[in-house]
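> my questions concern the predicted model and sequence given below.
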Amino acid sequence: MKTYVSKNYTPANAWDALDIANFSGTSVRLHWTNQPYKWHINDGEEVFAVLDGTVEMHYREAGEVQSVLLNTGDIFYASIGTEHVAHPQGEARVLVIEKAGSI
């Protein structure tokens, strides 16, 4: 049993992560960031839950760039093959659930 207070997590570098759990090849990680990530495609599904802050998630759908603004409590699901990039609006903390070792 362990409790995590996400607002207390601020590592030295953007997108550093605190490993919460790893089960059956799935990782659960808490990320802090104040910088955009990079366009990427995960090698599995990904669940991206904003715990604190606001994140603009850009993704490609049928070759067109779309975006959605995620506020605290919002969740973005990226299916296999979804190219996407997260752009925090200031500081944000996000819980990411994905295949272990995914980028």
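Received, thanks.

> okay, CA-based contacts and neighbour counts for the rest of this
Noted.

> what about the strands in this protein?
Assigned by DSSP state E, the chain shows strands spanning 17-23, 26-33, 40-41, 46-52, 55-61, 64-70, 75-78, 83-88, 92-99.

> try this one side by side with the last:
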Amino acid sequence: MEIIRSREFTASRAWGAKEIANMGGITTRLHWTNQPYKWHINDGEEVFVVLDGTVEMRYKEDGLELSTLLTVGDIFYASIGTEHVAHPQGEARILVVEKEGSV
């Protein structure tokens, strides 16, 4: 049993993470960042939940680059093959659920 106060979590580097659980190869991690990630496609599906801060999520759909602004409580679901990149607006804390070993 563990209680995690997500707003208190920080990391020594952008996108540093605390692994919360690994359930049959599906990981749940809490990330802290103040820098963009990189364009990528996950090995499987990904659920991305903003717990603190604001994140501009850029993604590609039918060859077009689109974006949406995610705030606290918003969820971005990346299906298999969805190319995307997260750009936090200042500090952000994000819960990510994805296949173990995914980018």
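Sure thing, it's come through. None of these values were measured; they are calculated from a predicted model.

> between the strands of structure 1, which gets nearest to T3 of structure 1?
Distances from T3 of structure 1 to each of these were compared using C-alpha to C-alpha; the minimum, 9.6 Å, belongs to strand 17-23.

> just give the closest residue to N34 of structure 2, not the sequence neighbours.
Spatially, and ignoring its direct neighbours in sequence, N34 of structure 2 is nearest to E91 (4.4 Å; C-alpha to C-alpha, 6 or more residues apart in numbering).

> report the buried residues of stretch 43-56 of structure 2.
Buried positions in stretch 43-56 of structure 2, judged by neighbour count with 16 or more other C-alpha atoms under 10 Å: 43-46, 48-56.

> contact partners for the closest residue to W15 of structure 1 other than its chain neighbours?
With C-alpha to C-alpha, 6+ apart as the criterion, W15 of structure 1 has its nearest non-adjacent residue at 5.1 Å, and that residue is T33. For T33 of structure 1, the set of contacting residues under the criterion of C-alpha atoms under 8 Å, 6 or more residues apart in numbering consists of 13-16, 88, 91-93.

> again, but for I20 of structure 1
Contact criterion C-alpha under 8 Å, 6+ apart gives 27-30 as the residues in contact with I20 of structure 1.

> tell me which of these persist in structure 2.
For the contacts of I20 of structure 1, the contacts that are reproduced in structure 2, applying both residues aligned by TM-score structural alignment, their matches' C-alpha atoms under 8 Å, are 27-30.

> a markdown table for those, including neighbour count and distance to L70 of structure 1?
Rendered in a markdown table, the data for these read as follows (neighbours: other C-alpha atoms under 10 Å; distance: C-alpha to C-alpha, whole Å):
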| residue | neighbour count | distance to L70 of structure 1 |
| --- | --- | --- |
| S27 | 18 | 21 |
| V28 | 19 | 19 |
| R29 | 20 | 18 |
| L30 | 23 | 16 |
